[in-house]
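S.K.: with the sequence up front, the predicted model follows.
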Amino acid sequence: MPDLQAVFLARVQFAFTLGFHIVLPAFTIGLASYLMVLEGLWLRTRNQVYLDLFRYWVKAFSLSFAMGVVSGLVMSYQFGTNWSAFSDRTGPIVGPMMGYEVLTAFFLEAGFLGIMLFGMQKVGPVLHFMATCIVALGTLISAFWILSANSWMQTPAGYTLTPDGHFLPADWAAAIFNPSFFYRLPHMVLASYLCVAFFVGAVGAWHLLRDPANAASRTMFSMAMWMALLAAPVQIVVGDLHGLNTLHHQPAKIAALEGHWETGRGVPLILVGMPNMATETTDYALEIPYLGSLVLTHELNGEVKGLKDWKPEDRAYSPVVFWAFRIMVGLGFLMAALGVSGFVLRRRARLFTTPWLLRTMVAMAPAGFVALLAGWMVTEVGRQPYTVYGLLRTEHSASPIAAVGVATSLAAFVVVYLIVFGAGFVFLLRQMARPPAAGEPGPPPDLLTRTAGIAPGAVVQPLAGE
């Protein structure tokens, strides 16, 4: 019988390290594409502002990249330390996907990252731009494989199950392109773009409040508002499609995040409330009649299953999923509203001179990251009590380690992470507190060594979305 306290602590440890890790690859995925666009615009227009912004943000990219490497390695080790049973049973499927990610993304990025950071004067602008494009492509390939592996855990397909409970590949195409993959990959990539858009926009707004004439700050703020206008509404549509897919393949997760206990038709949309696992009710619920079925099934009288359709031991912890989902959706609509507001003010030639918009953008700097973390909380907590949905329970995936051992390593992680990554985030914010200057210098050759203790030739990309 597994030590349930040890399993819980192992889950907390994985959630803690994931929380630090996931914001870093999300930032690098979005920022790599942003850098590619900036350099492409500079090559096309020869406008010095684009090159200044490229050099300004590539320093932030190198720092977040290096921190992501460290946090990604820690995440990988935990599969062997705390989750060895999971690794043993799912290794024939999840292991090759992780390996493909290393072969197709890690090596690609590691080979061209040094050129991107330090090689413009050596290889010339065109080849340097190609290196930047390859690094950006590598981050997307990394997201492809990691999201494929994680999506397989959500909606397993293309496998056979041996009598002793081991998963073996039967159809690699079905396993890689499993039922939720095509919804979760764009959802994650768009989330990464929104993280960067609102962080870059906040930095631009911060400097515009102090120097409205700074050309680079105006450009980065303008580009961020265009991205918010375009990406946020698309993300809402993709999220809706993802929700329909989840309702079909993981109805228990939908019931938990919606706070519905009874199966019914024409169910209301619960705006706020407090799911109570003991009484099997959602207390203090504020509801809109029929809207739940309309949103979830696109039918006014569509059927939605309630949590009571599953045994208590097979239910996700609804309060966490319920509120994490509302935080994610609320921030998503707020980001879309800010993008539309920016467009209206742009048409009125007031984009850079409206204080409330600039201050709101500064306040929204972490919005993308908070929404991202909330979304992953919905995804991972909503899948419980399984690691492979419906097939492998979490308690049967953990290593046979005593609770005291897991608690000791968890405490060590908390202390080390707060010191190391706390210092890294402070350093990044200090860099962003300085406005981009005309003739912005590129990153110094020893930047990675000074900030993360990693030589440029040794850098590899973190596991995006792990």
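M.R.: Yes, it's here.

S.K.: contacts, neighbours, all on C-alpha from now
M.R.: OK.

S.K.: show me where the stretch 251-400 of the chain has strands.
M.R.: Here the stretch 251-400 of the chain has its strands, by DSSP state E, counting those that start in this stretch, at 264-265, 269-276, 281-288, 303-304, 386-388, 392-393.

S.K.: residue 164: which of these is closest?
M.R.: Distance to residue 164, taken as C-alpha to C-alpha, is lowest for strand 392-393 among the strands of the stretch 251-400 of the chain, at 11.9 Å.

S.K.: ok, and what's touching that closest one?
M.R.: Contacts with strand 392-393, where a contact means C-alpha atoms under 8 Å, 6 or more residues apart in numbering, come from 384, 385, 386, 387.

S.K.: give the contact list for residue 9.
M.R.: Residue 9 is in contact with 403, 406, 407, 410, counting by C-alpha under 8 Å, 6+ apart.

S.K.: ok, of the residues you listed, which one's closest to residue 373?
M.R.: When those are compared against residue 373 (criterion: C-alpha to C-alpha), the nearest one is residue 410, at 19.5 Å.

S.K.: any idea how far residue 18 is from that closest one?
M.R.: Noted for residue 410: a distance of 13 Å to residue 18, by C-alpha to C-alpha, to the nearest Å.

S.K.: ok, residue 370 next?
M.R.: 13 Å.

S.K.: try it against this one:
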Amino acid sequence: MTSASALLLARFQFAFTVGFHIVFPAFSIGLAAYLAVLEGLWLKTGRSAYLDLYRYWIKVFSVVFAMGVVSGLVMSYEFGTNWSLFARKAGPILGVLLSYEVMTAFFLEAGFLGVMLFGMNKVGQRLHFFATCVVSIGTLISMTWILASNSWMQTPRGYTIDPATGRFLPDDWLAIIFNPSFPYRLVHMGMASFLSVAFVVGGTAAWHMLRARRHGKLPSEQIRLMFSMAMWMATIVAPLQILAGDAHGLNTLKYQPVKIAAMEGDWESEGRAPELLFGIPNMKTEHTDYAIRLPLAGSLILTHSLDGKVPGMKDFPRDQRPPSPVIFFSFRIMIALGMLMAATGLLSLYMRWRGRLYVSPFLHRLALIMAPAGFIALLCGWVTTEVGRQPWTVYGLLRTEQSVSPIMLPSMAISMTAFVIVYVFVFGSGLVILMRMLSRQPVADEHDASQETPADILAARSHPETVLQRPRDGV
């Protein structure tokens, strides 16, 4: 029998590893699409700046993709070591969905990734562009299967339960895959990936424009183009993401009303409900302390009607309520960052209209500050979704305490400590490498990484200026 402390530590360990992992696939999804757009525009227009940006960002993509693969491998082992009961009961459904992800997306990415990374001057331009597009499509397919799996855990459909073993058996695969929450999660996650990368690209360009300004120089064509494309993405996608989030919220209200009640800090079910802008939900007293309310806004936002009824946590048994304080604040951080991203996009549109897109220090500083905003919002959204599902692994059917392996607290503490040390060292080093790569601005005739030899790599690490000064070829 697993103790409550061991269960909590097992949950924290999985949250820790997933929290690291989720950033890298999102980065890969958005960046692969950005690379496909860059190469397509270069082939269509012949403008060398697009090719320079492609070669600049593909080096970043290679590091991010590798880190995503490494971080994802750990979770498959955790299913066997810490969550074996969950794997045994839900395996007939989730195991199949995850194997589809490997057979379609992962094999597709692996088959064309080498051509994309190292084939620029070894295959034809159209074939290389095809490889880039296939890798981008592969990341989207991977996201689709993963979200189908996670969405089934949130809104399970198309299954039967074996009365002898308690295992979930597939009954209707279309109902399993296209479960009620799947379309909303797919759209929301896809746009979150694009937005996150857009703000990283925009923040990188803003950094280089501010640095050029300090040195009395004009930003290069590549930097201006990078910033312009990023701000267009923010301007268009951020408002769409807010609309997608609203639709996702309506879906959650229908199928997981207790999650909505916990997100909003509402204890009593009521019509014409206010919106809690701030407060501290207290699970013991069943009251939200220090509440700041906006009259009628809760019903209007959640039901699109002033008279709409908003659920309260007291409508549900105590042992079926998620921890409201966690998701109350994670949800509000996500919303605040989403609004700030939309505001940044609108400000960039105004500056573009005024002809000050490339010369506004305020906009550039704001874009630099907002560079990690997409990933922070993504993590907060993930916390809201997954913690809000508690105390269930399969919502309403399989509790978390019934899913964990029979593990002891000392072994969990040792493995958790090892994970923290290894992850901080490995992924901390990877982050340092990425920051160093982004601190170097793209240049005209950006060097093709596929032409580097081991001697070139060593020389670049020891004397990076020699690589920048060396004549280019193959452009």
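M.R.: Structure's in. What do you need? What you see is a predicted model, and the numbers here were worked out from it, not measured in a lab.

S.K.: got a TM-score for the pair?
M.R.: Laid over one another, the chains give 0.95 as their TM-score (TM-score structural alignment, normalised by the length of structure 1), with 449 aligned residues with a C-alpha RMSD of 1.2 Å.

S.K.: before we move on, the earlier item: of the contacts of strand 392-393 of structure 1, closest to residue 54 of structure 1?
M.R.: residue 387 (40.6 Å).

S.K.: residues touching the closest one, list them.
M.R.: 86, 153, 154, 393, 394, 397.

S.K.: can you count the residues close to the third one?
M.R.: So the one you mean is residue 154 of structure 1. 25 (other C-alpha atoms under 10 Å).

S.K.: residue 414 of structure 2 too?
M.R.: Neighbours of residue 414 of structure 2 (other C-alpha under 10 Å): 10.

S.K.: with residue 339 of structure 2 instead?
M.R.: Residue 339 of structure 2 has 16 nearby residues by other C-alpha under 10 Å.

S.K.: map it onto structure 1.
M.R.: Superposed on structure 1 with TM-score structural alignment, residue 339 of structure 2 falls opposite residue 333.

S.K.: downstream neighbour of the helix or strand encompassing residue 65 of structure 2 in the secondary structure list?
M.R.: Residue 65 of structure 2 belongs to helix 48-81 when assigned by DSSP states H and E. As assigned by DSSP H and E, the chain's next helix or strand after helix 48-81 of structure 2 is helix 84-101.

S.K.: summarise which helices and strands the following helix or strand past that following helix is packed against.
M.R.: Counting by DSSP H and E, the next helix or strand C-terminal to helix 84-101 of structure 2 is helix 107-118. In terms of contacts (3 or more C-alpha pairs under 8 Å, 6 or more residues apart in numbering; DSSP states H and E), helix 107-118 of structure 2 is packed against helix 125-154.

S.K.: average gap between the next helix or strand after the helix it packs on and structure 1?
M.R.: Toward the C-terminus, helix 125-154 of structure 2 is succeeded by strand 159-161 as the next helix or strand (DSSP H and E). Average distance, strand 159-161 of structure 2 versus aligned residues of structure 1 after superposition (mean C-alpha distance after the TM-score superposition for structure 1): 0.6 Å.

S.K.: show me what strand 159-161 of structure 2 packs onto, helices and strands only.
M.R.: strand 168-170.

S.K.: show the contacting residues for the counterpart of residue 364 of structure 2 in structure 1.
M.R.: Aligned counterpart of residue 364 of structure 2 in structure 1: residue 358 (TM-score structural alignment). Residue 358 of structure 1 makes contact with 202, 205, 206, 208, 209, 352, according to C-alpha under 8 Å, 6+ apart.

S.K.: state the distance from residue 358 of structure 1 to residue 120 of structure 1.
M.R.: Noted for residue 358 of structure 1: a distance of 34 Å to residue 120 of structure 1, by C-alpha to C-alpha.

S.K.: check residue 349 of structure 1 too.
M.R.: 36 Å.

S.K.: comparing the two, which residue is more hemmed in?
M.R.: Counted by other C-alpha under 10 Å, residue 349 of structure 1 and residue 120 do not tie: residue 120 has more neighbours, with 16 against 11.

S.K.: columns secondary structure and neighbour count on top of the contacts of residue 358 of structure 1, output as JSON lines?
M.R.: Below are the contacts of residue 358 of structure 1 laid out as JSON lines (DSSP: H, G, I helix; E, B strand; the rest coil; neighbours: other C-alpha atoms under 10 Å):
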{"residue": "202", "secondary structure": "helix", "neighbour count": "26"}
{"residue": "205", "secondary structure": "helix", "neighbour count": "29"}
{"residue": "206", "secondary structure": "helix", "neighbour count": "22"}
{"residue": "208", "secondary structure": "helix", "neighbour count": "23"}
{"residue": "209", "secondary structure": "helix", "neighbour count": "17"}
{"residue": "352", "secondary structure": "coil", "neighbour count": "22"}
